[in-house]
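In: missing the sequence, but the structure's below:
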């Protein structure tokens, strides 16, 4: 976890980021802010500034485009993330991956724990590691606890692709990126993904690239 800091500089940092209109710059892998973890949100941003920051995260996520974005990905070490997934995928992908639409929502101070022992492995990517994807085995079902942007408690079980999204974004808040959990023999460029591995599941990639699936 990050060392707690005086809240004023964090508010100043966010105000500076929001000084220009449009999507925020996304931090790329190699920047220490992605590795130092985050501090628990405890009013460092007043309600109005928090609402503006959340909206900026939403705009940036949509513009990227992505299905989730964590505060450190825009350089802010606070335990806040946003997710949204319209899931515009063919039925075979939806069924294989358990990918169902998720409305826009804000995760404040989230943490997760597995429900059961089942794991699922699929290719995933990251806005902070552009141009690449890799297979990650994650818990198939997780219980997420935390708060929303209004301070209301969140205690919810996620399964399938939504479970993958909340794990990916919560990991960012702990200084972990998806490559830390990935099967590195699966690492593929977006071009290779389009030409070779655009399948609902990664079984063929596992055979051809020589890695194990759970």
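Out: Alright, I've got the coordinates. All figures in this text were calculated on a predicted structure; none of them were measured in a lab.
In: Going by C-alpha atoms from here, please, whenever you check contacts or count neighbours.
Out: Will do.
In: Okay, and the residue lying closest to residue 123 once chain neighbours are set aside sits in which element?
Out: When the adjacent residues along the chain are set aside, residue 123 lies closest to residue 135, with 4.0 Å between them (C-alpha to C-alpha, 6 or more residues apart in numbering). Using DSSP states H and E, residue 135 sits in strand 132-139.
In: and here's the other structure:
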């Protein structure tokens, strides 16, 4: 095998085989799907096999990564769907942070074609990350309280007044549905690598994996 043939073979192996959404991984910033406004879900298809697969993939990835929120675009599907789940204080890594962030348990739930209304325009600044911007976080201002209306995965209408950390998650996911990321509204100088101190202590010998749950 000559060098040219080897290069072509290696490039083919590295790129892998084309896969179709919904992905079993979370897409990363740079993927155009994260920057396009999501489309409304056709109500006649809300219970289709494809949509059920989207819901399952989102839940699976949230379980693997520990994410509190995830939208359909993050699995490659540009539809107005997101999921949210906030663990109890017992399940969370730090009770002190849990209380400081004003977190409270939210069972796993799917929101289809959601709409949001701000109820309290006062803003709170907290550090925020995103599974599609792996390894980074920044301070982001968010409204204190919002009202969310939409449908569940069965097409049943529902509404929810979210406050504290839950309101932050809702706003983060609603931004995703409009093609926005937290880096668009963050306090610029606050952006940091979430493991910068580990990088220093390990003298740069750190690998940030992109494999969910690893």
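Out: In hand now; what should we look at? As the structure is a prediction and not an experimental result, all values here were calculated from the model.
In: Give me the neighbour count for the residue nearest to residue 123 of structure 1.
Out: When neighbours are counted by other C-alpha atoms under 10 Å, residue 135 of structure 1 registers 27.
In: residue ranges for the helices of structure 1, please.
Out: If DSSP state H is used as the criterion, the helices of structure 1 fall at 7-17, 47-63, 91-97, 160-173, 190-195, 203-209.
In: which one of those is the most hemmed in?
Out: Comparing the helices of structure 1 by mean neighbour count (mean count of other C-alpha atoms under 10 Å), helix 160-173 comes out on top with a mean of 24.
In: For that helix, give me the average deviation versus structure 2.
Out: Comparison of helix 160-173 of structure 1 with structure 2 after fitting gives an average deviation of 0.7 Å (mean C-alpha distance after the TM-score superposition for structure 1).
In: quick check: that helix aligns to which part of structure 2?
Out: Under TM-score structural alignment, the alignment places helix 160-173 of structure 1 onto residues 164-177 of structure 2.
In: what distance separates the matching stretch from the centre of its chain?
Out: With C-alpha atoms, centre = their mean, to the nearest Å as the basis, stretch 164-177 of structure 2 stands 10 Å off its chain's centre.
In: and if you look at stretch 123-139 of structure 2?
Out: Distance, stretch centre to chain centre, for stretch 123-139 of structure 2: 11 Å (C-alpha atoms, centre = their mean).
In: Likewise for stretch 138-150 of structure 2?
Out: 15 Å.
In: Alignment lookup: the residue nearest to residue 123 of structure 1 to structure 2.
Out: Using TM-score structural alignment, the partner of residue 135 of structure 1 in structure 2 is residue 139.
In: That match contacts residue 186, correct?
Out: Yes - with contact defined as C-alpha atoms under 8 Å, residue 139 of structure 2 and residue 186 form a contacting pair (5.7 Å).
In: Please pull up the equivalent of residue 124 of structure 1 in structure 2.
Out: Under TM-score structural alignment, residue 124 of structure 1 pairs with residue 128 in structure 2.
In: Contact partners for its match?
Out: For residue 128 of structure 2, the contact set (C-alpha atoms under 8 Å, 6 or more residues apart in numbering) comprises 137-140, 182.
In: Over to residue 61 of structure 2?
Out: Contacts of residue 61 of structure 2 (C-alpha under 8 Å, 6+ apart): 24-26, 67, 212.
In: Residue 87 of structure 2: which of those is nearest?
Out: Checking those against residue 87 of structure 2 with C-alpha to C-alpha, the nearest one is residue 67 at 9.9 Å.
In: Look up how far residue 169 of structure 2 lies from that closest one.
Out: Computed with C-alpha to C-alpha, to the nearest Å, the distance linking residue 67 of structure 2 and residue 169 of structure 2 is 10 Å.
In: now swap in residue 191 of structure 2 and tell me
Out: 18 Å.
In: Could you do residue 37 of structure 2 as well?
Out: 18 Å.
In: same deal with residue 105 of structure 2?
Out: Going from residue 105 of structure 2 to residue 169 of structure 2 by C-alpha to C-alpha gives 13 Å.
In: One more: residue 175 of structure 2?
Out: Residue 175 of structure 2 sits 10 Å away from residue 169 of structure 2, going by C-alpha to C-alpha.
In: Give me the residues contacting stretch 135-143 of structure 2.
Out: Stretch 135-143 of structure 2 has contacts (C-alpha under 8 Å, 6+ apart) with 118, 120-130, 167-168, 171, 182-183, 185-188, 190-195, 208.
In: wait, what's in contact with residue 166 of structure 2?
Out: In this structure, residue 166 of structure 2 makes contact with 86, 103-104, 106, judged by C-alpha under 8 Å, 6+ apart.
In: Could you figure out how far whichever strand in structure 2 runs longest is turned away from helix 164-177?
Out: If you go by DSSP state E, structure 2 has its longest strand at strand 106-129. Per axes from the mean of the first three to the mean of the last three C-alpha atoms, to 10 degrees, the angle that strand 106-129 of structure 2 makes with helix 164-177 is 80 degrees.
In: Now strand 106-129 of structure 2: buried residues?
Out: 110-114, 116, 118, 125-126, 128-129 (16 or more other C-alpha atoms under 10 Å).
In: Have a look at how far, on average, that strand is from structure 1.
Out: So strand 106-129 of structure 2 averages 0.9 Å relative to structure 1 (mean C-alpha distance after the TM-score superposition for structure 1).
In: Distance check, the residue nearest the centre of structure 1 against residue 195 of structure 1.
Out: What sits nearest the mean C-alpha location of structure 1, by C-alpha atoms, centre = their mean, is residue 169, with 2.7 Å. Counting by C-alpha to C-alpha, the gap from residue 169 of structure 1 to residue 195 of structure 1 is 28 Å.
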